[in-house]
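Just the structure for this:
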Amino acid sequence: MKTPADSATAGSNTAPVLSIAVAINPRAAFGGKGAASPGHTGELVVARLRAAGHTVTVLRRRDYHSLSEAVDTEISAGADALVVVGGDGMVHLGVNAVAHTKVPLGIIPAGTGNDAARGLGLELLNPGAAVEHFLTCAQGKPRAVDLGRIERAGEPPRWFMGALSAGFDALVNERANMWRWPTGPMRYNLAILRELAVLRPLSYALVVDGRARHQRGVLISISNGTSIGGGMKITPDAKYDDGLLDLFVVSPVSRSTFLRIYPQVFSGRHTNRPEVSIEQVTEVVIDAPGLVAYADGERIGPLPATVRVDPGAALLWA
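I've put the predicted structure just below:
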């Protein structure tokens, strides 16, 4: 396999012809064919990449596990780049496929959250602009970014682009995933209301950069990016290439106080509140009995887990 970074700067004025695997959110396989759906956006992306002269392999599967396997197969077979079409779940799939390879990742936002794309400054509602941006980036050297690396006993490591969450937002995700109805954003909104009704502080055992401590709080996130949940700027000063993660904690608060803090997170105005702490770290061991962690909105599994920064672990054309 030729190295994309080398072929893109080989001294020719002609852009290199690349072998690009395009992975499309599997939900599109269940009838998502509207103008804003990942399926429709994927068709536009594939057509534009082929029009630019690249060789494109389209990957659609009925579920994320099957799609992940297909992506791994294409990368092993020599794909020069991977492009994911979807939201943060697809970015999660993508970074786990390309971590510690020389294969750059491109991101075409087509999800509901798009927090990774938001943090990278990509246009969220303009897939045409996103694919043109990718084509421009693919003529130069890819950008190296940090990832969060998750290690749990007996399992291979997993990486995340945005944040690992273990608290209120993880509980909301867990509850929403248990329900089959309603579908769409309404299910998540109802899960928020249900968790608010039983909001309570959680007890965590942490080891932060080698120092053990007990922490009580309603929300803990270990963040590599700036936002979660479709624009909640939990760590607005986080950077993808500083070799650090940001530990975000909301201390025990009443339901009314939590509801006052919650809307402030979307603007980043929460950072000066006394109930909120943010500290830069390189490694966190986190445990809380019975609590399940999520990363990039994807279920990781029960705690404990060790989360550490993995500097320069992925290459992006984004």
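
switch to C-alpha atoms for all contacts and neighbour counts from now on
Noted.

Residue 309: neighbouring residues, count only.
Neighbour count for residue 309, taken as other CA atoms under 10 Å: 25.

Quick check: it touching residue 145?
No. In this structure, residue 309 is not within contact of residue 145 by CA atoms under 8 Å, at 10.6 Å.

what residues are up against the residue lying closest to residue 277 once chain neighbours are set aside?
Counting by CA to CA, 6 or more residues apart in numbering, residue 249 is the residue found nearest to residue 277 once chain neighbours are left out, at 5.3 Å. Neighbouring residues of residue 249 by CA atoms under 8 Å, 6 or more residues apart in numbering: 217-221, 276-278.

For the comparison step, fold the sequence that follows:
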Amino acid sequence: MTGTPKRLAVAVNPAASFGRNRAVGPAVVDRLTREGYDVTMLREANVELLRREAEQAVALGTDGLVVVGGDGMVSLGVNLVAGTDIPLAIVAAGTGNDLARGLDLPFDDPPLSIEVLVDALRRAPRRIDAARVRHGALTTWYAGVLSAGFDAVVNERANRMLRPRGPSRYTLALVRELLIFRPRAYVITIDGVRREQRAMLVSVANNRSIGGGMRIVPHADLADGALDVFIVHPLGRVGLLRVFPKVYSGTHVEHPAVEFVRARSVRIEASDVVAFADGERLGALPVDIEVVPGALSVFV
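Prediction:
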């Protein structure tokens, strides 16, 4: 194990994928221990307690942070190690697993994810970009996508739903919101250039997908030093219903209502619009976003 991390903190979401994958965390710890690593398992009753435990583990010193769960756990990990030299590893065991998809890691096979993790730990970590968001007095990091519009409203509804237990929950939430959603008035400042417009949604992407594989920005690159602003201009319900199924395959990019703009910094303002980053609720707009090239070290 010369040159590889020796001490690993493993943060586990026992409710990942609605509890269906609660055995994955102990399996990860068992396998890493058998591989000779000094493993600290972090597993608490709720995410806030888990975050505190993980913060303490990182503060005490670790050679790597492994998160077991979905994009909520990835968000927890990113916010602990972005801007540091502590690498992040992902064992995908959640519902969406979008950053795992973006990193070409297994996203629907936990046993394979464990094998890939063991192999990845033997290699040098890779640097990818992360985005830093200032919202109110707070600063939050994300590695995937910030949503502020129709997709954020869908995310909020999906988070309140108990069923179905899988990515189809997002699809059902989407269909329900289609019945009532209207375009919003935005002020978007991209690299210092201000624009006022109405839009169905505004997303700022570092990764390709959200919602368990919806390829909203299929050309996004995690390590290109830039973000991709994704805007859907006003559409009626029928028009939006025609566009959104294409998002799953990434074939929406040529639609006349769809716009992409590369950026290093973005400010989004709007009334009555909530922002989500990596599926986690940030709160009401405005938000200020900047890309930080190479801010995140990951085992892949």
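
still on that earlier bit, identify the residue of the second structure aligned to the residue nearest to residue 277 of the first structure.
Taking TM-score structural alignment, residue 249 of the first structure has residue 231 as its aligned residue in the second structure.

Please enumerate the helices of the second structure.
In the second structure, the helices defined using DSSP state H lie at 24-34, 47-60, 71-81, 98-102, 110-120, 150-160, 168-178, 237-247.

Would you mind pulling the contact partners of the last one?
Contacts to helix 237-247 of the second structure, defined as CA under 8 Å, 6+ apart, come from residues 178-179, 214-216, 252, 255.

Pull out the buried members of these.
For the contacts of helix 237-247 of the second structure, a burial check counting by 16 or more other CA atoms under 10 Å picks out 178, 214-216, 252.

State which strand of the second structure is the longest.
strand 287-298 (DSSP state E).

Helix 71-81 and that one, what's the angle between them?
Orientation check (axes from the mean of the first three to the mean of the last three CA atoms, to 10 degrees): strand 287-298 of the second structure against helix 71-81 gives 90 degrees.

Can you find the partner of residue 153 of the second structure in the first structure?
Residue pairing (TM-score structural alignment): residue 153 of the second structure is matched to residue 171 of the first structure.

Strands of the stretch 201-318 of the first structure, residue ranges please.
For the stretch 201-318 of the first structure, the strands defined by DSSP state E, counting those that start in this stretch cover 202-208, 211-217, 219-223, 245-250, 276-281, 283-287, 292-295, 298-302, 305-316.

right, so of those strands, which gets closest to residue 50 of the first structure?
strand 305-316 (20.0 Å; CA to CA).

what packs against the closest one?
When contacts are defined as 3 or more CA pairs under 8 Å, 6 or more residues apart in numbering; DSSP states H and E, strand 305-316 of the first structure sits against helix 88-98, strand 105-109, strand 143-151, strand 283-287.

what's next to the second one, contact-wise?
The set of residues external to strand 105-109 of the first structure that reach it, using CA under 8 Å, 6+ apart, is 81-87, 91, 94-95, 98, 117, 122-125, 127, 130-131, 134, 314-318.

once aligned to the second structure, how far is that strand on average?
On superposition with the second structure, the mean distance recorded for strand 105-109 of the first structure (mean CA distance after the TM-score superposition for the first structure) is 0.5 Å.

Please point out which of the contacts of residue 249 of the first structure the second structure shares.
Contacts conserved in the second structure for the contacts of residue 249 of the first structure, using both residues aligned by TM-score structural alignment, their matches' CA atoms under 8 Å: 217-221, 276-278.

Tell me which two of these sit farthest apart.
Based on CA to CA, the longest span within these runs between 218 and 278 and measures 14.3 Å.

For residue 124 of the second structure, see how far away the match of residue 249 of the first structure is.
Plainly put, residue 231 of the second structure is 36 Å away from residue 124 of the second structure if you go by CA to CA, to the nearest Å.

what does residue 279 of the second structure give?
From residue 279 of the second structure to residue 124 of the second structure the distance is 28 Å (CA to CA).

Compare those two (neighbour count), which wins?
Taking other CA under 10 Å, residue 279 of the second structure and residue 124 do not tie; residue 279 has more neighbours (25 against 15).

From what I see, the more buried one and residue 72 are in contact.
Yes. Using CA under 8 Å, residue 279 of the second structure is in contact with residue 72, at 6.7 Å.

Grab the nearest non-local neighbour of the residue mapped onto residue 201 of the second structure from the first structure.
Matched by TM-score structural alignment, residue 201 of the second structure corresponds to residue 219 in the first structure. Nearest residue to residue 219 of the first structure in three dimensions, chain neighbours excluded: residue 167, at 4.2 Å (CA to CA, 6+ apart).
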